[in-house]
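**Q** sharing a sequence plus its predicted fold:
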Amino acid sequence: MMAAERGAAANTLSAYRRDLCGAQETIGPLAEAAREDVARLAAAWAALAPSSAARKASALRQFYGFLVDEGERGDDPSAALPRPRARRPLPRLLGHDDIAALFTRAEEEAAGNAREAVRLLALLELLYGSGLRATELVSLPFSAVPRDAPFLTVTGKGGQQRMVPVSNRARAALSRWIALRGGAEAVGGRFLFPSTGRDGHLTRVRLFQLLRALALRAGIAPERISPHVLRHAFATHLLEGGADLRVLQTLLGHADIATTQIYTHVDSARLVALVNARHPLGQARGAQARAALAAAPPGV
């Protein structure tokens, strides 16, 4: 049902399967579990982060809802599941200086036209310049490369297609990469970024590793970098520049604008910090606090 009716992505299906199998290992066959059995999951999930417990509970609620709809059960025991309050964390951010450092290093390394360096520059341009998800990027077919129109046709979550803009910089980087990669007849010709040494495309894990290695060489803490962090930077910096939230939703491929609205909180946090740092009252209070601390007796 999740695949055929909702069009859930492969990663989503895999996550649901893991959650349901994990619950079954704890309480036995899920289809036969009583309300008391389901209630035991709260203790089993006690050590989990609220967001993880909420995700597992959601998977089970949907599972039992499906059984009721199909007539497999006459009752729904999911009311006994815990309801942890999972706060959506603000995305990790990269400032403009960090982005500049990443691109400077990538461009320096690609200056010699080495195949791996040019590929990494093209990947970086598409992550930050078009806001692609990691899976969308590595699985891009060669046929998605723009010829006349400056757009990529991307297949996102649930098999939904959307068009995303490709900047002049990204198009130039892609042209350099294709010249080294070869055309559609090259090894791995189906994919824009084929895997090395096997049929298929570059993996998400390898993309993650390449970006963290680049960050280290650029003088940025590697743990601050990931493909999704660059997607966040794309969205945040567009919003800072005045992009409309609905346009941003379309570019990111969000089914629900509530998902896109997280970036308004990011921008609001930046504005609060700006007011505290630049507003005369904020500066005056900061100066008073520093003066009081300097006048305090030792040890206070």
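**A** On my side now, so go ahead.
**Q** okay, CA-based contacts and neighbour counts for the rest of this
**A** Fine.
**Q** quick one, helices of the stretch 151-300 of the chain?
**A** Using DSSP state H, counting those that start in this stretch, the helices found in the stretch 151-300 of the chain span residues 168-181, 204-217, 227-240, 245-252, 257-260, 262-278, 280-295.
**Q** most centrally placed residue in the protein?
**A** His228 (3.6 Å; C-alpha atoms, centre = their mean).
**Q** use this one as the comparison:
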Amino acid sequence: MRTDGPRELPPPLAVHLDDFADHLALENNRSAHTVRAYSTDVRSLLAHLAATNPDARIADLDLATLRSWLAGQVEAGAARTTIARRTSTARAFTAWLVRTGRLDQDPAVRLASARAHRTLPTVLHDEQAIEVMEAAKSGAQELDPSALRDRVILEVLYATGIRVGELCGMDLGDVDSERRVLRVLGKGDKERVVPYGVPAADALDAWLRHGRPHLGRPSSGEALLLGKRGGRIDQRQVRTVVHDAVSAIPGAPDLAPHGLRHSAATHLLEGGADLRVVQEVLGHSSLATTQLYTHVSVARLRAVHEQAHPRA
């Protein structure tokens, strides 16, 4: 996989970047988005190495170079989350260099980690989520194909908490209407089964009966959700649908599709769902990631308490 970008690297360094990108895509099954993000960071690191030594080879990549590269990012005003991500990328890259015999020792072993500040995600209140879904249901009563599809987008994202990429990649065969579950292909090609409720089932049924047949083309294939021209819907279209629907609700925060995922997880936990169950539904590999939503629930409880209690 070529990783052409605005910065030209010396060929002796560029070959390692291209091979690393191939490794991520072909061996680790990373998404195109992830490969781009890793490649951008590694390109920046190698460009820094080349700037400090025009004749540098990959064997010249040492701890001092890694530290000076990250220090430059800090001086340029990069956020702590960005520094943390680039540190992680550097570790993955140097570990791969060692495994493939391109470096004798891993210089990132002694590289300190930058802890990213974890901010609590913005979520809808229960009443706001209901308003969004009811508005979408009302807008679909005339059986307009686009309105029917938009209702499916909102209902399914909120009902299941799946990622926008997972929704866009879904095929007709991934919907089990009898058991009301979806087969979802998540990160790392990991498959999971996610349940959905009656409102989402109604939205899917209306779309499949009255919406998709009008937008479908011979080229549509098995894609579940279609754009106006009959092709598989893309993530940008879904983001527009979510943004427009949520922004129409007075007082609702400005949310992207991931905000509906956050809202779904928070409302599940507030409703008494087990943390492990929510982890499985969301497709998190680590329980620590899911635990963030317990903090969201506590924060919302505190906010309500402060507003309602006379001695808060």
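**A** Nice, thanks for sending it over. Here the structure is a predicted model, which is why all the values come from computation and not from measurement.
**Q** rewinding a little: need the counterpart of the residue nearest to the centre of structure 1 in structure 2.
**A** Counting by TM-score structural alignment, His228 of structure 1 lines up with His258 in structure 2.
**Q** ok so, going back, kindly reformat the helices of the stretch 151-300 of structure 1 as CSV containing distance to Met1 of structure 1.
**A** Compiled in CSV, these are given as follows (distance: least, C-alpha to C-alpha, whole Å):
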stretch, distance to Met1 of structure 1
helix 168-181, 38
helix 204-217, 27
helix 227-240, 28
helix 245-252, 25
helix 257-260, 24
helix 262-278, 29
helix 280-295, 55
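**Q** the ones you listed: which one's closest to Asp98 of structure 1?
**A** Asp98 of structure 1 sits nearest to helix 204-217 of all those, at 9.0 Å, using C-alpha to C-alpha.
**Q** which part of structure 2 matches that closest one?
**A** Here helix 204-217 of structure 1 aligns to structure 2 at residues 235-248, judged by TM-score structural alignment.
**Q** contacts made by that stretch with the rest, please.
**A** With contact meaning C-alpha atoms under 8 Å, 6 or more residues apart in numbering, stretch 235-248 of structure 2 is reached by 132, 135-136, 150, 153-154, 164-165, 168, 227, 252-257.
**Q** at 7 Å instead, please
**A** Residues from elsewhere that reach stretch 235-248 of structure 2 (C-alpha atoms under 7 Å, 6 or more residues apart in numbering): 132, 150, 154, 164-165, 168, 252, 254-257.
**Q** buried ones among the residues you listed?
**A** Neighbour counting by 16 or more other C-alpha atoms under 10 Å classes 132, 150, 154, 164, 168, 252, 254-257 among the contacts of stretch 235-248 of structure 2 as buried.
**Q** ok, those vs Leu46 of structure 2, which is closest?
**A** Top of the list for closeness to Leu46 of structure 2, among these and by C-alpha to C-alpha, is Val164 at 32.5 Å.
**Q** what residues sit buried inside the match of helix 204-217 of structure 1?
**A** Within stretch 235-248 of structure 2, the residues that count as buried by 16+ other C-alpha under 10 Å are 235, 238-239, 241-243, 245-246.
**Q** now for the equivalent of Ala134 of structure 1 over in structure 2: which residues touch it?
**A** In structure 2, the residue paired with Ala134 of structure 1 is Val164, using TM-score structural alignment. Taking C-alpha under 7 Å, 6+ apart as the definition of contact, the neighbours of Val164 of structure 2 are 235, 257.
**Q** on that earlier part again, of the contacts of stretch 235-248 of structure 2, which pair is most distant in space?
**A** Checking the contacts of stretch 235-248 of structure 2 against each other with C-alpha to C-alpha, the farthest-apart pair comes out as Cys168 and Ala252, at 24.7 Å.
**Q** could you find the closest non-adjacent residue to Pro82 of structure 1?
**A** When the adjacent residues along the chain are set aside, Pro82 of structure 1 lies closest to Ala42, with 5.7 Å between them (C-alpha to C-alpha, 6 or more residues apart in numbering).
**Q** per the alignment, name the residue of structure 2 opposite the one you found.
**A** Structural correspondence for Ala42 of structure 1 with respect to structure 2 (TM-score structural alignment): Leu70.
**Q** tabulate the contacts of stretch 235-248 of structure 2 (JSON lines), appending distance to Ala112 of structure 2.
**A** As requested, the contacts of stretch 235-248 of structure 2 are arranged in JSON lines below (distance: C-alpha to C-alpha, whole Å):
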{"residue": "Val132", "distance to Ala112 of structure 2": "45"}
{"residue": "Asp150", "distance to Ala112 of structure 2": "46"}
{"residue": "Leu154", "distance to Ala112 of structure 2": "42"}
{"residue": "Val164", "distance to Ala112 of structure 2": "33"}
{"residue": "Gly165", "distance to Ala112 of structure 2": "33"}
{"residue": "Cys168", "distance to Ala112 of structure 2": "38"}
{"residue": "Ala252", "distance to Ala112 of structure 2": "40"}
{"residue": "Asp254", "distance to Ala112 of structure 2": "36"}
{"residue": "Leu255", "distance to Ala112 of structure 2": "34"}
{"residue": "Ala256", "distance to Ala112 of structure 2": "33"}
{"residue": "Pro257", "distance to Ala112 of structure 2": "34"}
